[in-house]
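Participant: A predicted structure for the sequence below; I have some questions about it.
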Amino acid sequence: MKNPFQKIYLASKSPRRRELLRQIDVAFELLLLRDQTPRGPDVSEEVLPDEAPQAYVTRVTMEKARSAHQMMIWRSLPARPILAADTTVTIDGKILGKPANKQEAVEMLRLLSGRTHQVLTSVAVIHHEQSWQLTQVSDVLFKELSDAMINAYCETSEPYDKAGGYGIQGLAAIFIESIRGSHSGIMGLPLFETAQLLQQAGIRIL
């Protein structure tokens, strides 16, 4: 029987990651990093010069996990495993973050139209000064998108809090001809890899 006291801290604002953790029955509390402090965000998501997409997403994820771990210590919170994740979309070696406005969202979707791009989600877990990390890569093929379809999608709220300007779990599912990889990873938390990491940190799943 699962220990009812097993719980993790989730260092993410993403509602999709919360849903995915609930799907595999992982209990969690939110330990949210700050976007604004006098010194700036707790973790900057700026891309470093000449930084490759996989190096970027791996680095940012571990920085989030370490920052949340320090926050747990400073607040004298009960010691629990900390999970952080970050997702990025890349095509032609270019990193596509979250669009700031409709114009950026339209440009991203035009770039993805009719082509295969990669979605990279890195997951890191820290517990008792140990850390584990995996990065999952999925290939996603979009159908050809008309300007009318792109504009209609960008009139919704979906594109603006998601890397690459779309969410597989929403209306943009009709854009996707095929995927090779992890559906949950494209959503923002690859459950196979996440379960592996949490089990290494002592969290029992099933």
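Facilitator: Looks like it arrived, so ask away.

Participant: When you work out contacts or count neighbours from here on, use the C-alpha atoms and nothing else.
Facilitator: Noted.

Participant: So which residues make contact with the longest helix anywhere in the chain?
Facilitator: With secondary structure taken from DSSP state H, the chain has its longest helix at helix 53-74. With contact meaning C-alpha atoms under 8 Å, 6 or more residues apart in numbering, helix 53-74 is reached by 11, 31-33, 42-45, 47-48, 78-79, 82-88, 90, 93-95, 120-126, 133, 135.

Participant: ok, structure two:
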Amino acid sequence: MTTILWRGARPLLLASTSPTRRGLLEGAGFSVETAAPGVDERAVEAACAGLVPEALAERLAEAKAGAVAARHSDRVVIGADQVLACEGTLFHKPADLASARDQIAALAGRTHALHAAVSLAIDGSIVETFVETAHLTMRRLDARQIAAYVALAGADKVRASVGGYQLEGLGIHLFSEIAGDHSTILGLPLLPLLARLRDRGLLGF
């Protein structure tokens, strides 16, 4: 599989079925294969009670990378996870439209943090984990505006992402200020990931 860009013997293995993360890697020129990690995220979170959100994101990313690396010890594996925290509260993907409206209402007028962690496994072992953070300030929104957004975005979109929004789509209308790298917001901090792969001789330039 060695190419001008990727120096690994086989394609990069992403421990996720997220189309957004896969799309980011493919957009950066990688040939990517995916594997579902099969990790119970809520169980990991419960076991990590008391950790700050950044550390929780790292533990989740490590759990995913480790689970896939254990089954594919000959592969370079990337695990990733993201934790949304706002004023001490953690948010998860909304279960339904009502939950999405509630999450957006809770975030409206406030600044929240997206902690995106990446864990790299080589030869079956975790070799490095890091986290990057972006801060997003949501506009003040009333119930009518929130309902209009949810209706326009649709159930599939608002249930697919923590916080009930996708910044790369209609979710951009919800925000007044964003501080952080775009790929971090999407859940896979590309620049620091590329730097680490390059340092390990896995990239050709």
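Facilitator: Now that the structure is in, tell me what you want to look at. Small disclaimer: the values here were computed from a predicted structure and weren't measured.

Participant: TM-score for this pair?
Facilitator: Here the TM-score for the pair of chains, by TM-score structural alignment, normalised by the length of the second structure, is 0.87; 194 aligned residues with a C-alpha RMSD of 1.8 Å.

Participant: among the contacts of helix 53-74 of the first structure, which ones are buried?
Facilitator: In the contacts of helix 53-74 of the first structure, burial by neighbour count holds for 11, 31-33, 42-43, 45, 47, 82-88, 90, 95, 120-126, 133, 135, counting by 16 or more other C-alpha atoms under 10 Å.

Participant: Pull the distance from the longest helix of the first structure to the chain's centre.
Facilitator: Chain-centre distance of helix 53-74 of the first structure: 12 Å, with C-alpha atoms, centre = their mean, to the nearest Å.

Participant: just stretch 127-137 of the second structure next, same as before
Facilitator: How far stretch 127-137 of the second structure lies from its chain's middle: 9 Å, per C-alpha atoms, centre = their mean.

Participant: Just tell me the aligned range of it in the first structure.
Facilitator: Counting by TM-score structural alignment, stretch 127-137 of the second structure pairs with residues 131-141 of the first structure.

Participant: quick one: the strands in the first structure?
Facilitator: Under the criterion DSSP state E, the first structure contains strands at 8-10, 28-30, 82-91, 94-96, 116-127, 130-142, 176-180.

Participant: between those, which one is nearest to residue 52 of the first structure?
Facilitator: Closest approach to residue 52 of the first structure among the strands of the first structure (C-alpha to C-alpha): strand 94-96, 8.3 Å.

Participant: what's the closest one in contact with?
Facilitator: 53, 88, 89, 90, 108, 163, 164.

Participant: let's see 7 Å
Facilitator: Outside of strand 94-96 of the first structure, the residues within contact range by C-alpha atoms under 7 Å, 6 or more residues apart in numbering are 53, 88, 89, 90, 163, 164.

Participant: I figured residue 185 of the first structure hits residue 123, correct?
Facilitator: No. Using C-alpha atoms under 7 Å, residue 185 of the first structure makes no contact with residue 123, being 9.7 Å away.

Participant: ok so, going back, just put the strands of the first structure in JSON lines and tack on distance to residue 196 of the first structure.
Facilitator: Output for the strands of the first structure, formatted as JSON lines (distance: least, C-alpha to C-alpha, whole Å):
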{"stretch": "strand 8-10", "distance to residue 196 of the first structure": "14"}
{"stretch": "strand 28-30", "distance to residue 196 of the first structure": "17"}
{"stretch": "strand 82-91", "distance to residue 196 of the first structure": "12"}
{"stretch": "strand 94-96", "distance to residue 196 of the first structure": "27"}
{"stretch": "strand 116-127", "distance to residue 196 of the first structure": "10"}
{"stretch": "strand 130-142", "distance to residue 196 of the first structure": "9"}
{"stretch": "strand 176-180", "distance to residue 196 of the first structure": "20"}
